[in-house]
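can't give you the sequence, but here's the structure:
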């Protein structure tokens, strides 16, 4: 794959994975709107590994706490902050794994990869994010995260399997509805991405690893490195901006892009019918 396309795919994935604008939606749109060849599952897995590395580095203190609490949780005790965090992340990941496996093995995930679907989800869930952000309370912090809240946010996260929804956007929406402040909502959403990206990476990676050759592995490594730095930059900027602004700029972008995509999707269909 040309270096330019690897860089483009990595930048799109890295910059949009943790912003509430849907990285998967942008990656699906890339070949459809530009005429470039589809990057394939190997590159998809690689850029997700890159973004996984970025969130682990940025939230290393929280990740370390969760890892240290995991052995205690495995002994059946969730009486420390680390064990409670690990339990919450496990609970929050179960819905998306179950739903993801169902969509993947039934082929429904491919059926939803269309410009029209992405246009509608961009628009609708952008409005939902605005509603949740403006109407939600801000009196809870990440320290208040309970098993119940983890399950609720996990169910919201499962909706992100519809292309264009945005995993981070929909989990932030769920957190804001539960009363978490903007920074803490984003923090929980980012931490939830770690086991989710890891699970999807294992699922997809197992399918492509046996077919990968040296050139493909090299391309994947390059894409992963670019995605890592792009994601780290996007994550740093978003978390800093949330101290002074709301999610409204992202909502405006989603709504504008959604309208453009719907015009493109249905305008093209109408033109074909008329022709």
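Thanks, I have it. Since this is a predicted model, take the numbers as computed values, not measurements.

contacts, neighbours, all on C-alpha from now
Will do.

ok, now how distant is the closest residue to residue 1 other than its chain neighbours from residue 52?
Leaving aside its chain neighbours, residue 1 sits nearest to residue 219 (7.0 Å; criterion: C-alpha to C-alpha, 6 or more residues apart in numbering). Separation of residue 219 from residue 52 (C-alpha to C-alpha, to the nearest Å): 18 Å.

quick one on the thing from earlier: just checking, what packs against the helix or strand hosting the residue nearest to residue 1?
Secondary structure assigned from DSSP states H and E places residue 219 in helix 214-241. Contact partners of helix 214-241 among helices and strands, from 3 or more C-alpha pairs under 8 Å, 6 or more residues apart in numbering; DSSP states H and E: helix 3-16, helix 40-58.

continuing past that helix, what's the next helix or strand?
Criterion used, DSSP H and E; the element after helix 214-241 is helix 248-274.

Tell me the buried residues in that next one?
248, 250, 251, 254, 255, 257, 258, 259, 261, 262, 264, 265 (16 or more other C-alpha atoms under 10 Å).

neighbour-wise, which of residue 219 and residue 52 wins?
Between residue 219 and residue 52, residue 52 has the larger neighbour count (other C-alpha atoms under 10 Å), namely 26 against 18.

ok so, going back, distance to residue 73 added to the helices and strands packed on helix 214-241, as JSON lines?
Output for these, formatted as JSON lines (distance: least, C-alpha to C-alpha, whole Å):
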{"stretch": "helix 3-16", "distance to residue 73": "32"}
{"stretch": "helix 40-58", "distance to residue 73": "20"}
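
which one of those lies closest to residue 29?
helix 3-16 (10.7 Å; C-alpha to C-alpha).

got the angle for the closest one vs helix 214-241?
Helix 3-16 runs at 30 degrees relative to helix 214-241, counting by axes from the mean of the first three to the mean of the last three C-alpha atoms, to 10 degrees.

what about versus this one:
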């Protein structure tokens, strides 16, 4: 992998990780279109550490309260408050994607990265956004989050294993269907992703240097890429949290559908290799 490719893909990762347009799908498409090769699931997983670091910084206060509240609740039953419950919701909600991620490792890194799948999912899942916006009541706040929400959004997070779906898109849509307002759905989506993405990145680190599928990257490239993804990702979170306050997620569907159709056209004409 060259340096230009590393920087470009890292910027794209930072821009698209939190927007419901699929960072893995965009990395797959851009890498194939301009460099004629798949950067690989391992490279993607590692530079996602940068965007998750952005989440840790952006929501540092809430994350610290959840961690300390969870630990306090474990040690003392009388201190099992909202933060303690939130800690368990994130843990339980993470279990499905961890199990599927480990069991389906080879499928995720090879077969599911077919460009026809990515393009098709970009289009089809866009209608899930639209339905979620139309059907969701969006009247439940952060204090109303419960274990059912965590489990459903955790199951939805599994869809992100398919490039083109979008981790945030899947979990936020699930949250909207459950009646959560946009800001709450987005915030919990980001918090829920932290254990899974950090675990996936660390688990994939050795494979990024000598992947079975995809391109190899040097340690310096992975380090710089992760830092770039962090900076751009932080800016993206700040923008999205302001955007969702007053705007529908259907706007992202308006981007995803033409993008998916364009990729299909390029595949059909032979400009892209599946």
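Good, I have the coordinates. Owing to the predicted nature of the structure, the values given are computational and were not obtained by experimental measurement.

Determine the set of other helices and strands touching the helix or strand harbouring residue 158 of structure 1.
Secondary-structure element containing residue 158 of structure 1, defined by DSSP H and E: helix 147-159. Secondary-structure packing of helix 147-159 of structure 1 (3+ C-alpha pairs under 8 Å, 6+ apart): helix 81-106, helix 167-177.

what does it correspond to over in structure 2?
Under TM-score structural alignment, the counterpart of helix 147-159 of structure 1 in structure 2 spans residues 147-159.

Of all the residues in the matching stretch, which ones are buried?
149, 150, 151, 152, 153, 154, 155, 156, 157, 158, 159.

Quick check: the helix or strand encompassing residue 69 of structure 2 compared with structure 1, mean distance?
Assigned by DSSP H and E, residue 69 of structure 2 belongs to helix 60-75. Compared with structure 1 after fitting, helix 60-75 of structure 2 deviates on average by 2.0 Å (mean C-alpha distance after the TM-score superposition for structure 1).

buried ones in that helix?
63, 65, 66, 69, 70, 71, 72, 73.

Could you do stretch 25-44 of structure 2 as well?
Applying 16+ other C-alpha under 10 Å to stretch 25-44 of structure 2 flags 25-33, 37-44 as buried.

And for it, what's in contact with it?
With contact meaning C-alpha atoms under 8 Å, 6 or more residues apart in numbering, stretch 25-44 of structure 2 is reached by 1, 5, 9, 12-13, 16, 24, 108-109, 113, 115, 118, 163-166, 201, 204-205, 207-208, 211, 213-217, 222, 263, 271-273.

For the residue positioned nearest the centre of structure 1, which non-adjacent residue is closest in space?
Per C-alpha atoms, centre = their mean, the C-alpha nearest to the average position across structure 1 is that of residue 167, at 3.6 Å. The spatial neighbour of residue 167 of structure 1 that comes closest, neighbours along the chain excluded (C-alpha to C-alpha, 6+ apart), is residue 160 at 4.8 Å.

What is the neighbour count of that neighbour?
Neighbours around residue 160 of structure 1, by other C-alpha under 10 Å: 22.

Same check on residue 76 of structure 1?
10.

how much space between it and residue 198 of structure 1?
23 Å.

Next: residue 207 of structure 1.
Taking C-alpha to C-alpha, one finds residue 207 of structure 1 at 14 Å from residue 198 of structure 1.

Residue 5 of structure 1 now?
Residue 5 of structure 1 is 24 Å from residue 198 of structure 1, by C-alpha to C-alpha.

And residue 148 of structure 1, by the same measure?
From residue 148 of structure 1 to residue 198 of structure 1 the distance is 23 Å (C-alpha to C-alpha).

and what of residue 118 of structure 1?
The gap separating residue 118 of structure 1 from residue 198 of structure 1 is 24 Å, by C-alpha to C-alpha.

Next: residue 41 of structure 1.
15 Å.

Ok, residue 1 of structure 1 next?
25 Å.

Looking at those two, which one has more neighbours?
Counting neighbours by other C-alpha under 10 Å for residue 1 of structure 1 and for residue 198 shows that residue 198 has the greater number, 15 against 12.

rewinding a little: which other helices and strands contact the helix holding residue 69 of structure 2?
Checked by 3+ C-alpha pairs under 8 Å, 6+ apart, helix 60-75 of structure 2 has helix 82-103 packed alongside it.

what about the helix it packs on, how far off from structure 1?
Counting by mean C-alpha distance after the TM-score superposition for structure 1, helix 82-103 of structure 2 comes out at 0.8 Å.

Now do the buried residues in that helix.
83-87, 89-91, 93-98, 101.

on that earlier part again, can I have the buried ones of the contacts of stretch 25-44 of structure 2 as a ChimeraX selection?
Typed into ChimeraX, the line below selects the buried ones among the contacts of stretch 25-44 of structure 2, using 16+ other C-alpha under 10 Å:
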select :5,9,12,13,16,24,108,109,113,115,118,163,164,165,166,201,204,205,207,208,211,213,214,215,216,217,222,263,272,273
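
which of the buried residues of helix 60-75 of structure 2 are the two that sit furthest away from each other?
63 and 73 (15.2 Å).

Now do the same for residue 238 of structure 2: its match in structure 1.
By TM-score structural alignment, residue 238 of structure 2 lines up with residue 236.

Skipping its backbone neighbours, what lies nearest its match in space?
In space, residue 236 of structure 1 is closest to residue 58, 7.8 Å off (C-alpha to C-alpha, 6+ apart).

Quick check, the one you found in contact with residue 234.
No - with contact defined as C-alpha atoms under 8 Å, residue 58 of structure 1 does not count as touching residue 234 (10.9 Å).

Which among the helices and strands packed on helix 147-159 of structure 1 is found nearest to residue 20 of structure 1?
Per C-alpha to C-alpha, nearest to residue 20 of structure 1 of those: helix 167-177, 3.8 Å.

The helix or strand following the closest one: how far from the chain's middle?
Counting by DSSP H and E, the next helix or strand C-terminal to helix 167-177 of structure 1 is helix 182-208. Chain-centre distance of helix 182-208 of structure 1: 7 Å, with C-alpha atoms, centre = their mean, to the nearest Å.

Check the mean deviation of helix 182-208 of structure 1 from structure 2.
Mean for helix 182-208 of structure 1 is 1.4 Å (mean C-alpha distance after the TM-score superposition for structure 1).

Next, the buried residues of that helix.
182-197, 199-201, 203, 205.

rewinding a little: the residue nearest to the centre of structure 1 and residue 154 touch, don't they?
No - at 10.3 Å, residue 167 of structure 1 does not count as touching residue 154 under the criterion of C-alpha under 8 Å.
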